[in-house]
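Participant: predicted model, plus sequence, below.
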Amino acid sequence: MTGDPLTSLTDNFFLIAGPCVVEEAAIMDEIADTLAAIRDRFGIATIFKASALKANRSSGESYRGPGWTNGLAQLAAIRARTGLSVLTDIHETPDAAEAAAAVDILQIPALLSRQTALIEAAAVTGKPLLVKKGQFMAGADMAQVVAKIERARARAGLAPVPTIACERGNIFGYQNIVADMRNLAIMRAPGVAVAFDAAHTVQLPSSQGAMSGGQPQFSPLLARAAVAAGCDGLFIEVHPDPASASSDPATSMPLHHLPALVEQCVALHRLVREGQMLDLDARLI
């Protein structure tokens, strides 16, 4: 993998961050430069994320990105310029091979986390996968997703590569999402790394009619809680000016807040590992 090899995801803290969708070059470069500085300062695996083309939109008029080809090209340019690994999500089985040629990690969106053909197509590219837990799924259900990935790779004769299970909360009634920290421990059971999505866990789906709202003031709190609860890394959407973001403005964290949050979370992660808290959790669960 170019950039930051995720060689030991369950031991070393990692960060996945970026805008919701691929934006204009100046914004992409500003975010990428901040992430590269975080990587260099803290010595952690740091991945730039952005959707080349979004599929899940509240309204048919919502911005979906610059298009598949253009979006992938911009992500590849970020990787070439900064050395950061890059990630994008896929929505159709033919997307898997094309995206795998341009990025380092493939993401399976939450609403597609039970789509067997899509997961298998992504698995056989040989790329690491990040799978968002569906808003409708229990943490234990992710074991079946991991099994699909491992079986597909075994049938293709591929060597094991990292899989990241990502907690992004569960629908709690209408237009609200809550995060159950127990899922972070439960999803580790199949032996995969676990990330916490500090952006979508504060989302208020479709609460603004044509778009989703959110409570981004709680993202740092939940991020710190998740790291203290034992997650291996964070997934968070950031933007230099969230109010002007082309997608998910209500849940994006201001970019200038990210370094301080990462500093806190790296320190918490070290305390959790040095205190062997996860060993105690494993004996109890």
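Facilitator: The structure has been received and is ready for your questions.
Participant: going forward, measure contacts between C-alpha atoms and count neighbours the same way
Facilitator: Noted.
Participant: which one is Ala122 nearest to, not counting chain neighbours?
Facilitator: Leaving aside its chain neighbours, Ala122 sits nearest to Ala96 (5.2 Å; criterion: Cα to Cα, 6 or more residues apart in numbering).
Participant: what's Phe14 in contact with, if anything?
Facilitator: Ile44, Ala45, Thr46, Ile47, Asp232, Gly233, Leu234 (Cα atoms under 8 Å, 6 or more residues apart in numbering).
Participant: state the distance from it to Glu61.
Facilitator: Phe14 sits 34 Å away from Glu61, going by Cα to Cα, to the nearest Å.
Participant: residues in contact with the most centrally placed residue in the chain?
Facilitator: In the chain, the residue lying closest to the centroid (Cα atoms, centre = their mean) is Phe235, at 4.2 Å. For Phe235, the contact set (Cα under 8 Å, 6+ apart) comprises Leu15, Ile16, Ala17, Cys166, Ala195, Phe196, Asp197, Ala198, Ala199.
Participant: here comes the other one, which I'd like you to weigh against the first:
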Amino acid sequence: MKIQLQNQTIPLGPAYPLLLIAGPCAIENLDLCLYIADFMKKETEKRNIPYIFKASFDKANRSSISSFRGPGIEEGLRILETVRDRTGVPVISDIHLPSQADAAAEVLDMIQIPAFLCRQTDLLSAAARTGKPVNVKKGQFLAPWDMQNVISKLTQSGAREILLTERGASFGYNNLVVDFRSLPILSGFGHPVIFDATHSVQLPGGSGTQSSGQREFAPVLARSAVAAGADGIFIETHPEPEKALCDGANSLHLAALPALLDQLCAIKEILGGTRP
């Protein structure tokens, strides 16, 4: 399996390096995005890990109407384009409306569909028609085998390169749990499987007007996911998560990423993946 981005081809599978998708939850400003992208580029190049920078230009599914959402599509895409041009790193962001797909595709190397919207037919079709690779997060309310219908909507709308991301399942109120059986099930559909380590430790709505989280458990879930055969890991990270404007409680400290990447590479190598 491989993903064709604008300037590079990324092979994914048991014999290849782990893909890392990482960045802040939402775009706060250009300087922060450049800092994180440059830091992660250097760390992933040291480890021969393909890297995609992620940040949302709009977080439309916040708990409160007063929650920080990001700069919006116009300014957000301008920032992401600047990050890509200055660092040479591919960029991904999520769209929430079909009308956003074409504008996003002019800048993004990959389009992401949020978990809450993974069944929205018009949104999936619009993303597929752009011709860009599409990463779909499995809804917290879906069984892994239900993603076959999502895949069908994408492929019948023209998508050729699809990634499936596991990010936990609803477990009672304000809680998520990860069933690692999901990874081989999703992999069986013939598309690369990504594991979202930081949203899987989110406590949705756990702080009343915003979500909470347990970032201390994200590394163990990431290690477990690689051991279970994930082709890539998705991580939200910030230099100061306690001051992040969005999802700081489940974001990892940027300084902690190098050590975690070493662990993930070692696990991947044991399973037959390549490493420097």
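Facilitator: Yep, that arrived. In this text the structure is predicted, and so the values were computed from the model without any measurement.
Participant: what ranges does the stretch 51-200 of the first structure have for its strands?
Facilitator: For the stretch 51-200 of the first structure, the strands defined by DSSP state E, counting those that start in this stretch cover 85-89, 105-108, 129-132, 163-167, 170-171, 177-178, 193-197.
Participant: mind putting those strands into a markdown table with mean neighbour count?
Facilitator: Shown next, in a markdown table, are those (neighbours: other Cα atoms under 10 Å):
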| stretch | mean neighbour count |
| --- | --- |
| strand 85-89 | 27 |
| strand 105-108 | 26 |
| strand 129-132 | 24 |
| strand 163-167 | 27 |
| strand 170-171 | 20 |
| strand 177-178 | 18 |
| strand 193-197 | 28 |
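Participant: tell me how far the equivalent of Ser66 of the second structure over in the first structure lies from Ala210 of the first structure.
Facilitator: Aligned against the first structure by TM-score structural alignment, Ser66 of the second structure finds its counterpart in Glu61. Relative to Ala210 of the first structure, Glu61 of the first structure is positioned 8 Å away (Cα to Cα).
Participant: so for those two, which sits in the more crowded spot?
Facilitator: Ala210 (14 against 9; other Cα atoms under 10 Å).
Participant: identify the residue spatially nearest to that one, adjacent ones excluded.
Facilitator: Counting by Cα to Cα, 6+ apart, the residue nearest Ala210 of the first structure is Ser59, at 5.2 Å.
Participant: what residues sit buried inside stretch 105-120 of the first structure?
Facilitator: Ile105, Leu106, Gln107, Ile108, Pro109, Ala110, Leu112, Ser113, Arg114, Leu118, Ile119, Glu120 (16 or more other Cα atoms under 10 Å).
Participant: my bad, should have said stretch 171-180 of the second structure
Facilitator: Quick answer for stretch 171-180 of the second structure (16+ other Cα under 10 Å): Asn174, Asn175, Leu176, Val178, Phe180.
Participant: how about the first one, what does it touch?
Facilitator: Residues touching Asn174 of the second structure, when contacts are defined by Cα under 8 Å, 6+ apart, comprise Leu203, Pro204, Gly205, Gly206.
Participant: mean deviation of the longest helix along the second structure from the first structure?
Facilitator: The single longest helix within the second structure, with elements called by DSSP state H, is helix 30-46. Overlaying the first structure shows helix 30-46 of the second structure at a mean distance of 1.3 Å from the equivalent residues (mean Cα distance after the TM-score superposition for the first structure).
Participant: now what about that helix, what contacts it?
Facilitator: 22-24, 27, 50-51, 53, 55, 79, 83, 87, 89, 238-239, 254, 258, 276.
Participant: follow-up on the earlier one: map the residue nearest to Ala122 of the first structure onto the second structure.
Facilitator: Aligned partner of Ala96 of the first structure by TM-score structural alignment: Ala101.
Participant: neighbours around that match, how many?
Facilitator: By other Cα under 10 Å, neighbour count at Ala101 of the second structure equals 23.
Participant: quick check: it touching Gly131?
Facilitator: No - Ala101 of the second structure lies out of contact with Gly131 (Cα atoms under 8 Å); the separation is 10.4 Å.
Participant: is Glu236 of the second structure part of a helix or strand, or is it coil?
Facilitator: strand (DSSP: H, G, I helix; E, B strand; the rest coil).
Participant: quick one on the thing from earlier: so how far is Cys20 of the first structure from the residue nearest to Ala210 of the first structure?
Facilitator: Taken as Cα to Cα, the span from Ser59 of the first structure to Cys20 of the first structure is 16 Å.
Participant: about what we covered before: any chance of the contacts of Asn174 of the second structure in TSV with secondary structure as columns?
Facilitator: As requested, the contacts of Asn174 of the second structure are exported to TSV (three-state DSSP):
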residue	secondary structure
Leu203	strand
Pro204	coil
Gly205	coil
Gly206	coil
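Participant: going through the residues you listed, which ones are buried?
Facilitator: Buried, going by 16+ other Cα under 10 Å: Leu203, Pro204, Gly205, out of the contacts of Asn174 of the second structure.
Participant: ok, then the element right after the helix or strand hosting Arg273 of the first structure?
Facilitator: Arg273 of the first structure belongs to helix 258-274 when assigned by DSSP states H and E. Counting by DSSP H and E, the next helix or strand C-terminal to helix 258-274 of the first structure is helix 277-284.
Participant: now that next one: buried residues?
Facilitator: For helix 277-284 of the first structure, by 16+ other Cα under 10 Å, it's Leu278.
Participant: which ones among the contacts of Phe14 of the first structure map onto strands?
Facilitator: Applying DSSP state E to the contacts of Phe14 of the first structure, the entries found in strands are Ala45, Thr46, Ile47, Gly233, Leu234.
Participant: leaving out chain neighbours, which residue sits closest to the residue mapped onto the first one from the second structure?
Facilitator: When the second structure is aligned by TM-score structural alignment, the residue opposite Ala45 of the first structure is Pro50. Ranked by Cα to Cα, 6+ apart and with sequence neighbours excluded, the top spatial neighbour of Pro50 of the second structure is Leu19, at 5.1 Å.
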